[in-house]
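Asker: below is the sequence, then the predicted model.
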Amino acid sequence: MRILILWLLLSFSFSLQATAFSKKDFQFAVGGQYQSILQKRGIVTYKGYQVLPIYSIQLWNPNLLVAGSSLYYTHILVNPKHRFRLRLNLDSTLDRPLYYTSEKENERIRREETSEFDIFYEWRRSNDDHIRLQFSQDLVAHNGFYTELYFHKKLFNLLMAKNNKALLQPGVFAALGGGNKNHNEYLYGVGASHYSLTNLQYGFAVTSPSAIDVFWPTFKITRFELLGEENRRASYVREREGWQVELLFAFRVL
């Protein structure tokens, strides 16, 4: 699998030649993110809220972006409706809060720190409805993998910007995912299932196409739940379902 990842990186690198970089494509943005709890793929990883500073840097190419601990590369296929997105996430554990607001350190489950390489295929309609397929491969802790199907349906445009794109675009979404044995035991604990569907998420999301890629909703309410009795009874599981609220804002500095 790591050979496949290396091959993909080399393949996409051909479109990142020196002529593809320009000073005008350098951008720097800062902002903040609120999360009512931390959760990953259906399991609560921290019960308290977090308000975090965020930043992103567009690296002299509109398809190359650093956001937090992740490096993103987007490759458009044939036309903008079809695209691949690659993400190297150096800190994918998601159970280490920046500060404590609820659970204390001695009350928490701590997983081994890890990184992931993610491959996304996205299909978008002209009205901003989109479907996304995800494949995630662990690089450090367990060598497991995870797959997910995500669907977003736009409801309406609330405000329009001068570029004829929506400032606010309410919608609904649903996601269904599953991992193999290594992934599931790392995330959910001893007793988790072999490869199977592990979590369902759905809810309400607001995107802002005029300001930020719809890959990142600016407001999101998620209902999440674990699937399968083995996963619901695994050793790390305390809550089998729940709600999460997320708010994202950012502004360009350069």
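Answerer: Yep, that arrived. Numbers count the residues shown, from 1 in each chain.
Asker: drop to CA atoms for contacts and neighbour counts, all remaining ones
Answerer: Noted.
Asker: let's verify L187: helix, strand, or coil?
Answerer: helix (DSSP: H, G, I helix; E, B strand; the rest coil).
Asker: repeat for L10
Answerer: For L10, the assignment made with three-state DSSP gives helix.
Asker: for it, give its distance to L4.
Answerer: Relative to L4, L10 is positioned 10 Å away (Cα to Cα, to the nearest Å).
Asker: try Y146
Answerer: Taking Cα to Cα as the measure, Y146 and L4 are separated by 15 Å.
Asker: between those two, tell me which one has more neighbours.
Answerer: In this view Y146 and L4 are compared by other Cα atoms under 10 Å, and Y146 has more residues nearby, 23 against 9.
Asker: the more buried one is in contact with H183, isn't it?
Answerer: Yes. If you go by Cα atoms under 8 Å, Y146 and H183 touch, sitting 6.9 Å apart.
Asker: overlap in contacts of these two?
Answerer: Overlap of the contact sets of Y146 and H183 (by Cα atoms under 8 Å, 6 or more residues apart in numbering) is empty.
Asker: number of nearby residues for N79?
Answerer: 7.
Asker: for D118, same thing?
Answerer: When neighbours are counted by other Cα under 10 Å, D118 registers 20.
Asker: surely it is in contact with Y146?
Answerer: No. With contact defined as Cα under 8 Å, D118 does not reach Y146; the gap is 9.2 Å.
Asker: overlap in contacts of these two?
Answerer: Q134, F135, S136, Q137.
Asker: and the second one, how many neighbours?
Answerer: Number of residues near F135 (other Cα under 10 Å) recorded here: 17.
Asker: I figured it was touching Y146, is that so?
Answerer: Yes. Counting by Cα under 8 Å, F135 does reach Y146; the two are 5.8 Å apart.
Asker: identify the contacts common to the two.
Answerer: With Cα under 8 Å, 6+ apart, F135 and Y146 have no common neighbours.
Asker: second structure for comparison follows:
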Amino acid sequence: MTIFELIGFGPNGWGLAMLLATAMTIALALCGFSIGCVIGVAVARAKLSKSRLAVVMADFYTTVLRGVPDLLVIYLFYFGLSQFLSGTVTFWCADGGFLLGLLQPSAITPGLCGSRGFIELPRFLIGSLALGVVSGAYQAEVFRGAYGVLSRGQIEAAKAVGMSPFLMFRRIIAPQVLGYAIPGLANVWQLTLKESALVSVIGLVEILRQSQIAANSTFKPFYFYVVAGSLYLAITAVSTYGFSRVEQHSLRGIRRA
């Protein structure tokens, strides 16, 4: 079979499977990036607070998550959360009674669905959470740096005219911080997109995992890995263009140095 037949949408082609895997990759990266955005804003706020404890905890979070391998974080989420759920059982029994206990995995008794031992969470959820907490560590630094660029005169003027903290955040701080943060967020998005390939180790079928399956089935690894690389590059190119347009729109009227 030629490469066009292999990656086509015919009866023996892998085109549809690769397309679905691409959609899975995009969905996984978007969910991870969105979770990271929420975490990043909260951690950046903690870093900028006057509380010494909040600053220390935020610094610890960003240092650890940026220092350990991303693959290790995925494994910790996959096995750690499942083991935690296996040891902490909270479920409704078939007769309507409620059972809550801290048990050893070997001592878990069958519950509503006959669960026993290892409880596996949805792999998409695990991958999104793992990517989110890693992405959040990088996004926190992006937001903190963007906040440092703000003109303090605008903030002082807003306080002088009696703006509430929420109104000042909505009208002055948030729009400008987001505009300054977009280039950094674009880099974090590219990082999250590439890290999504690591989620294949827990069995989620995204681009890389689907390429491995197709390569093992057809004994044509080169073809499918080239296709996988091309798909990642295509997503990256579209994302770069999108972020550049958003940056131009958000910083309209602001003179750059």
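Answerer: That came in fine, so what should we check first? Note that the structure is predicted; figures quoted are calculated from it, not measured.
Asker: please work out the TM-score for the two chains.
Answerer: Remark: TM-score between the superposed chains equals 0.25 [TM-score structural alignment, normalised by the length of the first structure]; 112 aligned residues with a Cα RMSD of 6.5 Å.
Asker: H183 of the first structure: what secondary structure?
Answerer: Classified using three-state DSSP, H183 of the first structure is helix.
Asker: endpoint to endpoint, stretch 42-60 of the second structure covers what distance?
Answerer: 14 Å.
Asker: any buried residues in it, and which?
Answerer: V43, A44, R45, A46, K47, A54, V55, A58, D59 (16 or more other Cα atoms under 10 Å).
Asker: residue contacts, the second one?
Answerer: Taking Cα under 8 Å, 6+ apart, we find A44 of the second structure in contact with A58, A140, E141, F143, R144.
Asker: ok, now with 6 Å
Answerer: A140, R144 (Cα atoms under 6 Å, 6 or more residues apart in numbering).
Asker: could you do the one 3 residues further on as well?
Answerer: Contacts were defined as Cα under 6 Å, 6+ apart; by that measure K47 of the second structure touches V55, A58.
Asker: Y73 of the first structure: neighbouring residues, count only.
Answerer: Other residues lying near Y73 of the first structure total 20 when counted by other Cα under 10 Å.
Asker: hmm, I typed the wrong one, I wanted R144 of the second structure.
Answerer: Residues near R144 of the second structure, counting by other Cα under 10 Å, number 20.
Asker: surely T22 of the second structure and L208 touch.
Answerer: No. Contact between T22 of the second structure and L208 fails when scored by Cα atoms under 6 Å: they sit 9.2 Å apart.
Asker: with neighbour numbers in mind, choose between these two.
Answerer: Legend: neighbour count by other Cα under 10 Å for T22 of the second structure and L208, higher for L208 (26 against 21).
Asker: quick one: buried residues of stretch 50-59 of the first structure?
Answerer: Within stretch 50-59 of the first structure, the residues scored as buried using 16+ other Cα under 10 Å are Q50, V51, I54, Y55, S56, I57, Q58, L59.
Asker: if I look at the first one, how far off is V245 of the first structure?
Answerer: This points to Q50 of the first structure. Distance of Q50 of the first structure to V245 of the first structure, given as Cα to Cα: 11 Å.
Asker: what sits in contact with each of these two?
Answerer: Common contacts of Q50 of the first structure and V245 (Cα under 6 Å, 6+ apart): Q35.
Asker: ranges for the strands of the stretch 1-150 of the second structure?
Answerer: If DSSP state E, counting those that start in this stretch is used as the criterion, the strands of the stretch 1-150 of the second structure fall at 88-92, 98-102.
Asker: closest to V188 of the second structure out of those strands?
Answerer: strand 88-92 (34.6 Å; Cα to Cα).
Asker: and that closest one with strand 98-102, angle?
Answerer: Here strand 88-92 of the second structure points in a direction 180 degrees away from that of strand 98-102 (axes from the mean of the first three to the mean of the last three Cα atoms, to 10 degrees).
Asker: dump the residue contacts of S34 of the second structure.
Answerer: Contacts of S34 of the second structure by Cα under 6 Å, 6+ apart: none found.
Asker: that one and L167 of the second structure, how far apart?
Answerer: Distance of S34 of the second structure to L167 of the second structure, given as Cα to Cα: 24 Å.
Asker: same thing with L65 of the second structure?
Answerer: 33 Å.
Asker: more crowded one of the two?
Answerer: Looking at L65 of the second structure and L167 with other Cα under 10 Å, you find the greater number of neighbours at L65, namely 17 against 12.
Asker: for that one, give its distance to V133 of the second structure.
Answerer: Using Cα to Cα, we find L65 of the second structure at a distance of 7 Å from V133 of the second structure.
Asker: in terms of helices and strands, where is I5 of the first structure?
Answerer: Taking DSSP states H and E as the criterion, I5 of the first structure maps to helix 2-13.
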